[in-house]
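Asker: Give the three-dimensional model of this entry:
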Amino acid sequence: MKRRGRFAPTPSGLLHIGNAFAALASWLQMRHYGGEFVLRIEDIDKPRSRPAFAEQCLKDLRWLGLDWDEGPDTGGSHAPYAQSKREAYYEEAIDKLIELNLLYPCYCSRSELASIASAPHGLSSEGAPYPGLCRSLSSEERERKAMKKAPALRFKMPRGEACFMDGITGKQCFSGEGLGDFVVKRADGMFSYQLAVTVDDAMMGITDVLRGSDLLDSTPRQLALYEALALNAPDFAHIPLIGDEDNPRLSKRDKSITLTSLHNAGIAPERIVGLLAYLAGWIDRPEPVKADELVASYHTDCLSSGNLVFTSELRAWLFDGASQ
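Answerer: Sure thing, here's the model as predicted:
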């Protein structure tokens, strides 16, 4: 079976070089192994998503030298490629999970959830682990609470240890209790990232998910959904984030490192690709290079040792190429 990977940005802002690194790495993985690359727009969060950002994303990726076999502007056999047009599929998944008794209504207020978040505990990409306050409510209690508040729907995360083999960082284990029961549909009717991405990757035949390490603890949640829905799970690999000397993750507030701003500053896309290739260990010094020139040399050998540092020296090198 041909391998299939994807890049799935959220159009809530402009792509920056951290996003570009995830896109480039996933694209190179598929091109290196002769696979297919899919572009999907994850605009399920409609209040935060903007069509203009989605359009600019496509322009920025093509300017960087990336292409895709299926996507919102090229079509394909797994259309549509925007989550805002796929809600019927997510509703079907919700119905199946309800039939399996794997969901329960959660009536917790924002203040109750805020008090959970302020308590001492480990945090994850989903925030504080939900302690299951509404998991065992009686039918009478649910009826009484439903008169006051529309519920969210939470998935009953299996208890015990959840392990998987990451393609870059090796075996990863998480506690089901530490992850907590997570929302799959909000009280306002919005479907969650965890549910939508699982359904989409399965329906689109994605075999390889390569993404940032900030989503590492999303993987056991998604694997639990794959198992519950009897879907084939892809292989997961998580690349390090790009940070600077002061922060482990580049700030979205730094507008100077968006692809659009770099383009407008006259920096060639080959210079950005060369910077990312150097950070990833695909070339031994920063120098301009085209994306397709890296296909043969793609590997993940240097990506398991922690976050990558976009030093002031590298920033100077990048901006030295402006308007040349």
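
Asker: When you work out contacts or count neighbours from here on, use the C-alpha atoms and nothing else.
Answerer: Fine.

Asker: could you pull out the helices for the stretch 101-250 of the chain?
Answerer: Using DSSP state H, counting those that start in this stretch, the helices of the stretch 101-250 of the chain run over 110-118, 139-146, 176-179, 193-203, 218-228.

Asker: what packs against the longest helix seen in the chain?
Answerer: Scanning the chain for the longest helix, with DSSP state H as the assignment, gives helix 17-32. Secondary-structure packing of helix 17-32 (3 or more CA pairs under 8 Å, 6 or more residues apart in numbering; DSSP states H and E): strand 4-7, strand 36-39, strand 208-212.

Asker: Give me the residues contacting the first one.
Answerer: With CA atoms under 8 Å, 6 or more residues apart in numbering as the test, strand 4-7 has contacts from 22-23, 26-27, 29-30, 35-40, 205-210.

Asker: how about 6 Å then?
Answerer: For strand 4-7, the external contacting residues (CA atoms under 6 Å, 6 or more residues apart in numbering) are 23, 35-39, 206-209.

Asker: cool, the longest one as well?
Answerer: Under the criterion CA under 6 Å, 6+ apart, residues 5, 22, 26, 234-240 lie in contact with strand 208-212.

Asker: what would the helices of the stretch 101-250 of the chain look like in TSV with mean neighbour count and distance to residue 60?
Answerer: Below are the helices of the stretch 101-250 of the chain laid out as TSV (neighbours: other CA atoms under 10 Å; distance: least, CA to CA, whole Å):
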stretch	mean neighbour count	distance to residue 60
helix 110-118	12	37
helix 139-146	12	46
helix 176-179	20	35
helix 193-203	20	23
helix 218-228	19	27
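
Asker: right, and those - which one's nearest residue 169?
Answerer: helix 218-228 (13.0 Å; CA to CA).

Asker: is it true that residue 164 touches residue 174?
Answerer: No. In this structure residue 164 lies outside contact range of residue 174 using CA atoms under 6 Å: 9.0 Å.

Asker: Let's have the contacts of strand 4-7 in JSON lines, adding distance to residue 218.
Answerer: Formatted as JSON lines, those follow (distance: CA to CA, whole Å):
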{"residue": "23", "distance to residue 218": "19"}
{"residue": "35", "distance to residue 218": "24"}
{"residue": "36", "distance to residue 218": "24"}
{"residue": "37", "distance to residue 218": "22"}
{"residue": "38", "distance to residue 218": "20"}
{"residue": "39", "distance to residue 218": "20"}
{"residue": "206", "distance to residue 218": "16"}
{"residue": "207", "distance to residue 218": "17"}
{"residue": "208", "distance to residue 218": "15"}
{"residue": "209", "distance to residue 218": "12"}
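
Asker: One more, please, to line up against the first structure:
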Amino acid sequence: MAGGAISGGIRRTRFAPSPTGPLHLGHAFAALTAARLADPGQFLLRIEDIDRSRCRPEWEQAIHDDLHWLGLSWPQPVMRQSERLPAYAAALERLAAMGLLYPCRCRRADISAALSAPQEGAPGPDGPVYPGTCRGRAMEDAGAGDAIRLDVARGFALLGLDRIGFLDEAVQPGQRHELTAADFIAGIGDVVLARRGMGTSYHLSVVVDDAAQGITLVTRGKDLFDSTYIHALLQALLELPQPLYHHHRLIRDDSGKRLAKRDDARAIAQYRAQGVLAADIIAMVFGGG
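Answerer: The predicted structure follows:
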């Protein structure tokens, strides 16, 4: 299923968890939302396991067990990002050939020191905005310990665009969400496309994989809304189809904090062990249905 979005108006979605801990109620809501919004047979599972230092086989098996318990099914085989490094390398090679990449040797402490001025370094969807310390380095000088960054300003210039955007069916449907090149550069900056020891990053892999799987509707939490501008830019640079987006609400604890994998008390497996029914979980996260 390589290349391009599927045709005919089919709504194909995916749930793409990382096997780094137990799935919790937030994951249940995300997976069920994706499945509900997909056409029959068009809900996919993808395992995002590029961070091999944190991923565990037992957590990957738990993902399958929890989702099946919730009543979900998906086509086989399941895409696993750890098996797709050549696809990410090809995308990086294409961007490098366009003169859009540079190696970065800066560590977090270096970036923090460079961003000591109070008007700089406001956190963006990829962390503190990178000050461009290594922007003049050539890819030929890249070392094994370097990250690879996208020269965002050059990317916009190459495309001849002064803004980038996308459509979201959940957040102001029918209105194109756009970010100017100037605001992108100032508020997001030169994002990392290949992290040290991984050969890729979330931003690059998710864009390449969504296109490869023909995903037409990307469903995910509102906490990733600003990241979608990064993905829209990469889709334009790599000439990949842009899906429609659906950024849904987040499931929070009683204090209003977004659930994380360390919230074991909210883990699906814990509810299962306590005899809670899948229908109860569904009612819980959807407020009765």
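
Asker: what's the TM-score here?
Answerer: After superposition, the two chains reach a TM-score (TM-score structural alignment, normalised by the length of the second structure) of 0.84; 265 aligned residues with a CA RMSD of 2.3 Å.

Asker: sorry, back to before: mind checking the helices of the stretch 101-250 of the first structure for the one nearest to residue 58 of the first structure?
Answerer: Residue 58 of the first structure lies closest, by CA to CA, to one member of those: helix 193-203, at 19.3 Å.

Asker: Where in the second structure does the helix or strand hosting residue 315 of the first structure align, residue-wise?
Answerer: For residue 315 of the first structure, the host element (DSSP states H and E) is helix 312-320. Counting by TM-score structural alignment, helix 312-320 of the first structure pairs with no residue of the second structure.

Asker: circling back: closest to residue 277 of the first structure among the contacts of strand 208-212 of the first structure?
Answerer: Using CA to CA, residue 22 is the member of these that sits closest to residue 277 of the first structure, with 11.6 Å.

Asker: Nearest residue to that closest one in space, please, no chain neighbours.
Answerer: Among residues not flanking residue 22 of the first structure along the chain, residue 211 sits closest, at 5.8 Å (CA to CA, 6 or more residues apart in numbering).

Asker: To which residue of the second structure is that neighbour aligned?
Answerer: In the second structure, residue 211 of the first structure lands on residue 220 (TM-score structural alignment).

Asker: show me the contacts for the counterpart of residue 163 of the first structure in the second structure.
Answerer: Counting by TM-score structural alignment, residue 163 of the first structure corresponds to residue 165 in the second structure. Going by CA under 6 Å, 6+ apart, residue 165 of the second structure touches 177-178.

Asker: give me that answer again for 10 Å
Answerer: Contact analysis of residue 165 of the second structure by CA atoms under 10 Å, 6 or more residues apart in numbering lists 176-180, 228-233, 242.

Asker: And residue 228 of the first structure, by the same measure?
Answerer: The contact partners of residue 228 of the first structure, by CA under 10 Å, 6+ apart, come to 93, 96-97, 100, 102, 222.

Asker: Show the buried residues in those.
Answerer: The neighbour count (16 or more other CA atoms under 10 Å) marks 93, 97, 102, 222 as buried among those.

Asker: quick one: secondary structure of the counterpart of residue 13 of the first structure in the second structure?
Answerer: Using TM-score structural alignment, the equivalent of residue 13 of the first structure in the second structure is residue 21. Three-state call for residue 21 of the second structure (DSSP: H, G, I helix; E, B strand; the rest coil): coil.

Asker: what number of residues lie near residue 21 of the second structure?
Answerer: 21 (other CA atoms under 10 Å).

Asker: what would the helices of the stretch 101-250 of the first structure look like in a markdown table with distance to residue 255 of the first structure?
Answerer: Formatted as a markdown table, those follow (distance: least, CA to CA, whole Å):
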| stretch | distance to residue 255 of the first structure |
| --- | --- |
| helix 110-118 | 30 |
| helix 139-146 | 44 |
| helix 176-179 | 33 |
| helix 193-203 | 26 |
| helix 218-228 | 27 |
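
Asker: Map residue 99 of the second structure onto the first structure.
Answerer: Taking TM-score structural alignment, the alignment pairs residue 99 of the second structure with residue 101 from the first structure.

Asker: Now do the contacts for its match.
Answerer: 95, 155-156.

Asker: Quick check: closest non-adjacent residue to residue 242 of the second structure.
Answerer: Per CA to CA, 6+ apart, closest to residue 242 of the second structure is residue 235, 6.4 Å.

Asker: Let me fix that, I meant to ask about residue 69 of the second structure.
Answerer: Excluding the flanking residues, the one nearest residue 69 of the second structure by CA to CA, 6+ apart is residue 278, at 6.7 Å.

Asker: Give me the aligned partner of the one you found over in the first structure.
Answerer: Under the alignment (TM-score structural alignment), residue 278 of the second structure pairs with residue 269 of the first structure.

Asker: Against residue 281 of the second structure, how distant is the residue of the second structure most remote from its centre?
Answerer: The C-alpha centroid of the second structure is most remote from residue 275, which lies 33.0 Å away (CA atoms, centre = their mean). For residue 275 of the second structure, the distance to residue 281 of the second structure (CA to CA, to the nearest Å) stands at 11 Å.

Asker: likewise residue 207 of the second structure?
Answerer: Taken as CA to CA, the span from residue 207 of the second structure to residue 281 of the second structure is 31 Å.

Asker: isn't there a strand covering the residue farthest from the centre of the second structure?
Answerer: No. Secondary structure of residue 275 of the second structure (three-state DSSP): coil, not part of a strand.

Asker: The nearest residue to residue 75 of the first structure once chain neighbours are set aside: neighbour count?
Answerer: Distances taken as CA to CA, 6+ apart place residue 81 nearest to residue 75 of the first structure, at 7.6 Å, with adjacent residues excluded. Counted with other CA under 10 Å, residues neighbouring residue 81 of the first structure total 23.
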